[in-house]
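Q: the amino acid sequence is not available; the structure is as follows:
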């Protein structure tokens, strides 16, 4: 019976393997329509709960930059500027983008904000929400199977399950989350470059974020985000490709003026 359950689960997981925009293999088996609906509902809730900025300057800047980038991706996107002093931004399935006023006051220019928005759009294009939901489902089901066939009432069984829980948290879910962040960086910097924004400003952005964190960022192993140093190093390695896209965009007359 146990082998049959594992066979069914393995078949399900193998059939759900897809490829991300960067060529990485992904485990994605949740219905996209369901994930998108969750994103739409969450965004509607946020708009009811959080104050929305009425600043024409902030709204024009955010929409101008997002509009230039989403021309490269297609689809209809909604962007909302929230009154929140924390330097943050996010994107949700269903093509929804939120930018905090704290992020707008942190960046120095349109290109740095383009790096932020491109990064968030990258999460959506790579279906990271679906992948995370699929991973968590697979881990919870895997733990359920082990609980069913082991002896959880014994001290040894309890110890084994505790170790499995720690392994599932730090060995599977959190590293994947760092992978998502790094992948969104690469997708985002290419998107901003294709739209005519200077990708070199993405490095300046993360240098500013490092300064803003003032050493409060947790150790990389225990964090769902790469360290700022790792992020900057990876972007520097990727920059020749991004600069090629930027130069091509410039030659095509793509020169956004959102400031």
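A: Structure's in. What do you need? For clarity, every value in this text was computed on a predicted model and none was experimentally measured.
Q: rest of the way, CA atoms for contacts and neighbours
A: Noted.
Q: hmm, residue 101 and residue 85 touching each other?
A: Yes - the pair residue 85 / residue 101 is scored as a contact, 5.9 Å apart, by Cα atoms under 8 Å.
Q: now do the strands in the stretch 51-200 of the chain.
A: 78-82, 89-92, 96-100 (DSSP state E, counting those that start in this stretch).
Q: and the strand or helix carrying residue 5, what's buried?
A: Here residue 5 is covered by helix 2-15, with elements defined by DSSP states H and E. Buried residues in helix 2-15, defined by neighbour count with 16 or more other Cα atoms under 10 Å: residue 13.
Q: just checking, what packs against that helix?
A: If contacts are counted by 3 or more Cα pairs under 8 Å, 6 or more residues apart in numbering; DSSP states H and E, helix 2-15 sits against no helix or strand.
Q: next helix or strand past it?
A: Following helix 2-15 toward the C-terminus (DSSP H and E): strand 17-19.
Q: just how off-centre is the next helix or strand after that following strand within its chain?
A: Remark: after strand 17-19, the chain's next helix or strand is strand 25-27, criterion DSSP H and E. Remark: strand 25-27 is offset 15 Å from the chain centroid, using Cα atoms, centre = their mean, to the nearest Å.
Q: second one coming, line it up with the first:
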């Protein structure tokens, strides 16, 4: 092996080791990008989505989603790169929601046909915010770049068109752009746990998380692939895990948000 190749490999390995971090549940993570970089990516991607997708102008729906989201984010610790969470409701039949680094939350109106109560909507928003708090986007983008470019990516390249699809997918919004780079099962389960604690702390009923996923199972029409062929936990596994976690949650003496 040539000297420069050895040096490059050593540099990559050293950087990766130095970038090891821990998730909220104590799991080891590879984190290569700074909070500032990820917040910038999140903000850029969110602005792009607001231009390309229809934003709901329904005042009642917006007020309802904003109420639930604010109840959740009011219980999130202060973040180093932003002071406020921005929430946008997209007018779409997609049964989906997401949260991006930099404090950006998107909720699709189609989700409200499945998450039919404030507690169920809080389950989804808490889950998506948990992805941000656990640095899951950073982790996915770090793994992707380490595998594909050997850490030879700069701030300018991150924002460049050639990395748009990879970046959008890593942030959790790639499906809308024809790119599939989903969160893994471990990250999904971790977001379930952290999100459940967050919604309970915010005054919502964590038991409704089980009802939400029952609704999700019905909405999928039984078309979900077998668990071993999917990166997401199966509905049954998810429901079982949520029931077990709910049974161990601290009982928070918190005022229940009045979101209608």
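A: Yep, it's here. Just so it is clear, the model here is predicted, and its values are computed rather than measured.
Q: so of the strands of the stretch 51-200 of structure 1, which one's packed in deepest?
A: Among the strands of the stretch 51-200 of structure 1, strand 96-100 has the highest mean neighbour count (mean count of other Cα atoms under 10 Å), at a mean of 23.
Q: what's the angle between it and strand 78-82?
A: Taking axes from the mean of the first three to the mean of the last three Cα atoms, to 10 degrees, one finds strand 96-100 of structure 1 and strand 78-82 inclined to each other by 20 degrees.
Q: how big is the offset of strand 96-100 of structure 1 relative to structure 2?
A: Comparison of strand 96-100 of structure 1 with structure 2 after fitting gives an average deviation of 0.5 Å (mean Cα distance after the TM-score superposition for structure 1).
Q: that strand aligns to what range in structure 2?
A: Aligning strand 96-100 of structure 1 against structure 2 (TM-score structural alignment) gives residues 104-108.
Q: any idea how far residue 221 of structure 1 lies from residue 12 of structure 1?
A: Distance of residue 221 of structure 1 to residue 12 of structure 1, computed by Cα to Cα, to the nearest Å: 30 Å.
Q: over to residue 220 of structure 1?
A: 32 Å.
Q: map residue 185 of structure 1 across to structure 2 for me.
A: So, by TM-score structural alignment, residue 185 of structure 1 is matched to residue 192.
Q: spit out the contact partners of its match.
A: 127, 130, 242 (Cα atoms under 8 Å, 6 or more residues apart in numbering).
Q: cool, and residue 142 of structure 2?
A: 30-33.
Q: if you set the cut-off to 10 Å instead, what comes out?
A: 16, 19, 29-33, 136, 148, 150-151, 170 (Cα atoms under 10 Å, 6 or more residues apart in numbering).
Q: can you check residue 118 of structure 2 too?
A: 64-65, 67-69, 112, 204-205, 208, 257-260.
Q: and in structure 1, which of those residues remain?
A: Among the contacts of residue 118 of structure 2, the contacts conserved in structure 1 (both residues aligned by TM-score structural alignment, their matches' Cα atoms under 10 Å) are 64-65, 67-68, 112, 204-205, 208, 257-260.
Q: among those residues, name the ones in helices.
A: 64-65, 67-68, 208 (DSSP state H).
Q: of all residues in structure 1, which one is nearest the centre?
A: residue 123 (3.6 Å; Cα atoms, centre = their mean).
Q: what's it aligned with over in structure 2?
A: Match for residue 123 of structure 1 (TM-score structural alignment): residue 131.
Q: report the longest helix in structure 1, please.
A: helix 228-251.
Q: do you know how far the closest residue in space to residue 183 of structure 1 that isn't next to it in sequence is from residue 162 of structure 1?
A: Leaving aside its chain neighbours, residue 183 of structure 1 sits nearest to residue 22 (7.3 Å; criterion: Cα to Cα, 6 or more residues apart in numbering). Going from residue 22 of structure 1 to residue 162 of structure 1 by Cα to Cα gives 35 Å.
Q: mark which of the contacts of residue 142 of structure 2 are buried, thanks.
A: Buried, going by 16+ other Cα under 10 Å: 16, 29-32, 136, 150-151, 170, out of those.
Q: what's the closest of those to residue 198 of structure 2?
A: Nearest to residue 198 of structure 2 among those is residue 136, at 16.5 Å by Cα to Cα.
Q: quick one, what contacts the spatially closest residue to the closest one that is not a sequence neighbour?
A: Counting by Cα to Cα, 6+ apart, residue 136 of structure 2 lies nearest to residue 187, which is 6.8 Å off, once chain neighbours are set aside. Taking Cα under 10 Å, 6+ apart, we find residue 187 of structure 2 in contact with 23, 27, 130-131, 134-137, 139-140, 193, 231-232.
Q: narrow those residues to just the buried residues.
A: Here, 16+ other Cα under 10 Å leaves 23, 130-131, 134-137, 139-140, 193, 231-232 buried among the contacts of residue 187 of structure 2.
Q: and which of those is nearest to residue 223 of structure 2?
A: For these, the nearest to residue 223 of structure 2 is residue 232 (13.5 Å; Cα to Cα).
Q: helix/strand/coil for that closest one?
A: Secondary structure state of residue 232 of structure 2, per DSSP: H, G, I helix; E, B strand; the rest coil, is coil.
Q: just give me the match in structure 1 for it.
A: So, by TM-score structural alignment, residue 232 of structure 2 is matched to residue 225.
Q: tell me the contacts of the closest residue in space to its match that isn't next to it in sequence?
A: Take residue 225 of structure 1 and drop its neighbours on the chain: the residue closest to it by Cα to Cα, 6+ apart is residue 178, 4.9 Å away. By Cα under 10 Å, 6+ apart, the contact list for residue 178 of structure 1 reads 184, 220-221, 223-227.
Q: in those residues, which residue is surrounded by the most others?
A: residue 184 (25 neighbours; other Cα atoms under 10 Å).
Q: which residue, other than its chain neighbours, is closest to that one?
A: residue 122 (4.6 Å).
Q: mind checking how far the one you found is from residue 259 of structure 1?
A: For residue 122 of structure 1, the distance to residue 259 of structure 1 - Cα to Cα - is 23 Å.
Q: ditto for residue 193 of structure 1
A: From residue 193 of structure 1 to residue 259 of structure 1 the distance is 17 Å (Cα to Cα).
Q: who's more crowded, those two?
A: Taking neighbours as other Cα under 10 Å, residue 193 of structure 1 and residue 259 compare with residue 193 leading, 28 against 14.
Q: count of neighbours near the residue lying closest to that one once chain neighbours are set aside?
A: Counting by Cα to Cα, 6+ apart, the nearest residue to residue 193 of structure 1 once its immediate chain neighbours are dropped is residue 246, at 4.3 Å. Using other Cα under 10 Å, the number of residues around residue 246 of structure 1 comes to 26.
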